[in-house]
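Asks: Only the shape, not the letters, is given here:
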């Protein structure tokens, strides 16, 4: 490779291939900045002074330096990252051992805070990698790699701590909170399934085709699913991520670890409340879906709706905080579960630390899941559950716990 010095004005043909390769590299997002001085040059001591040996790209980090400064107001930081500086610092501390890299002779490692910030900002805004790259002064490919690395660390380090199925003691507390809310006993979770838009995958494309969303938007849509169970405070206790968008809610449930947990007897004597897209089973409690409901059944459905609202609102806050969930992502299909799981974990951390989410962001969430649910072919799968639901409906009405809008 021809060495180029600051005073070299040689314009022979030997320099043209180098310039062409540089332009091509910039277009493809390659990071040629192997080792830079403060001026963005690769320096070498000796001779008559510093000499530039490689083409490099001098990237500004002014935007990130502003938000990384102690003088940055917390409100301004929260608007960019959907969390306050203390919550962000806590996440960085917990992930530090997993995401930190050592400096090498060729370059200084990207600091932990900047690594985590790239990931969270990308999830919070859904901005393109090119825009994220400009704001953080890093290469496009570097930003993409950082997002995946930090999301993987969140899954490995933070998910076991912040997204757990409740133990027996916690179940009792959750049950009491849901009963206070609705009057329905032994409810330990509110369940909902949402769809995340994706570009058409290269393989098995028909499985990811979302007919309901396609009919609604009048354009071809593809998606993957997130099935989530939340406690009475809207914190996720279980998620099942990544099944194709053509799969109805009851089939996603059947394939989930939650269903396996129930088959193993771990949900005996408790209920998880779901919408009409789920079947009525020994552990899944759903509204009455037949036409011409009685007053008792309608009043029961009103109380079930109060429980379901908890999970629907949680998903609205999830999508409001992490705008990447509302946009068709260019991420590879195999990377999506880890990224979507990281969003759920970060949601829980924000909820547990009382991080507010801007109402405008929540109101902007447009969810196809508010449409009429597709009732399973076999909606009633437990005679026990059918009788138990009738008993609960009767008790709610006659013990003044039921709603009064229909009465």
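Replies: Looks like it came in fine. Computed from a predicted structure; not experimentally measured.

Asks: going forward, measure contacts between C-alpha atoms and count neighbours the same way
Replies: Will do.

Asks: Find the residue closest to residue 378 in space, skipping its chain neighbours.
Replies: residue 279 (7.0 Å; CA to CA, 6 or more residues apart in numbering).

Asks: For the one you found, the count of nearby residues, please.
Replies: 25 (other CA atoms under 10 Å).

Asks: Likewise for residue 369?
Replies: Residue 369: 14 neighbours (other CA under 10 Å).

Asks: buried set for the host helix or strand of residue 214?
Replies: Using DSSP states H and E, residue 214 maps to helix 211-217. Burial within helix 211-217, assessed by neighbour count using 16 or more other CA atoms under 10 Å, is assigned to 211-213.

Asks: Dump the residues you listed to JSON lines, plus distance to residue 77.
Replies: Listed next are the buried residues of helix 211-217 as JSON lines, based on distance: CA to CA, whole Å:
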{"residue": "211", "distance to residue 77": "39"}
{"residue": "212", "distance to residue 77": "37"}
{"residue": "213", "distance to residue 77": "34"}
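
Asks: Now flag whichever of these is closest to residue 302.
Replies: Here the nearest of these to residue 302, counting by CA to CA, is residue 212; it sits at 25.3 Å.

Asks: returning to that earlier point: surely the residue nearest to residue 378 is in contact with residue 374?
Replies: No: using CA atoms under 8 Å, residue 279 makes no contact with residue 374, being 10.7 Å away.

Asks: let's bring in a second model and compare:
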């Protein structure tokens, strides 16, 4: 489980949970969840963490509305959220495309495999920040054609087999009221003063 910034870098990496565990269980048992709970994680003022449906909706973690009977404002909110979440998918995709060790099972002991993953994430960050053109070629990440309302897949998708979608955590179906209110306020913002001209084309 990772936390990715807007520069496609891994700011937090938690490796080593058993594959049979649900995504929600991995999150609840992580140091990341502990830091969110005791408020020791330094999140910028008014900042939120954008997440998929596998994670709980809280005042710190924002996830989309459930995909049934959505109003147009809710669909626009989901698009704007997915636009941000796509950065995470692209970061994982580039990591898997550039470090071929991830193309198959890592035939190492769990502690050594964890070190390989952490090393790859560190190297990815260094190469990203150093603007290495061989590592970060034009078109490597997904891009949007705002005139046509389409998304052009990044070149990493031609190299990898794609990424598995996270499984929704059924224990998070009843989020706290203050979290749903915050999501509704963000929805109003993206459909009001925070609207962008192309968002309806992308629905």
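Replies: Looks like it came in fine. Just so it is clear, the structure is predicted and the values come from calculations on it, not from any experiment.

Asks: Kindly name the residues of structure 2 that line up with the helix holding residue 214 of structure 1.
Replies: Alignment note (TM-score structural alignment): helix 211-217 of structure 1 is unmatched in structure 2.

Asks: Then stretch 192-202 of structure 1?
Replies: Alignment of stretch 192-202 of structure 1 against structure 2: no match, by TM-score structural alignment.

Asks: Could you do stretch 326-340 of structure 1 as well?
Replies: Mapped onto structure 2 using TM-score structural alignment, stretch 326-340 of structure 1 spans residues 103-117.

Asks: Which positions in the matching stretch come out as buried?
Replies: Quick answer for stretch 103-117 of structure 2 (16+ other CA under 10 Å): 113-114, 116-117.

Asks: for stretch 267-286 of structure 1, same thing?
Replies: 267, 270-286.

Asks: Among the residues you listed, which ones are in strands?
Replies: Counting by DSSP state E, the buried residues of stretch 267-286 of structure 1 place 271-273, 284-285 in strands.

Asks: Residue nearest the middle of structure 1, spatially speaking?
Replies: residue 343 (2.7 Å; CA atoms, centre = their mean).

Asks: Am I right that that residue sits in a helix?
Replies: Yes: assessed by DSSP: H, G, I helix; E, B strand; the rest coil, residue 343 of structure 1 belongs to a helix.

Asks: quick one on the thing from earlier: now render the ones in strands among the buried residues of stretch 267-286 of structure 1 as TSV, adding distance to residue 291 of structure 1.
Replies: Converted to TSV, those look like this (distance: CA to CA, whole Å):
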residue	distance to residue 291 of structure 1
271	24
272	23
273	20
284	21
285	18
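
Asks: from those residues, which is closest to residue 90 of structure 1?
Replies: Of these, the one sitting nearest to residue 90 of structure 1 (CA to CA) turns out to be residue 272, at 32.1 Å.

Asks: How much space separates the alignment partner in structure 2 of the closest one from residue 21 of structure 2?
Replies: Using TM-score structural alignment as the criterion, residue 272 of structure 1 maps onto residue 49 of structure 2. Separation of residue 49 of structure 2 from residue 21 of structure 2 (CA to CA, to the nearest Å): 22 Å.
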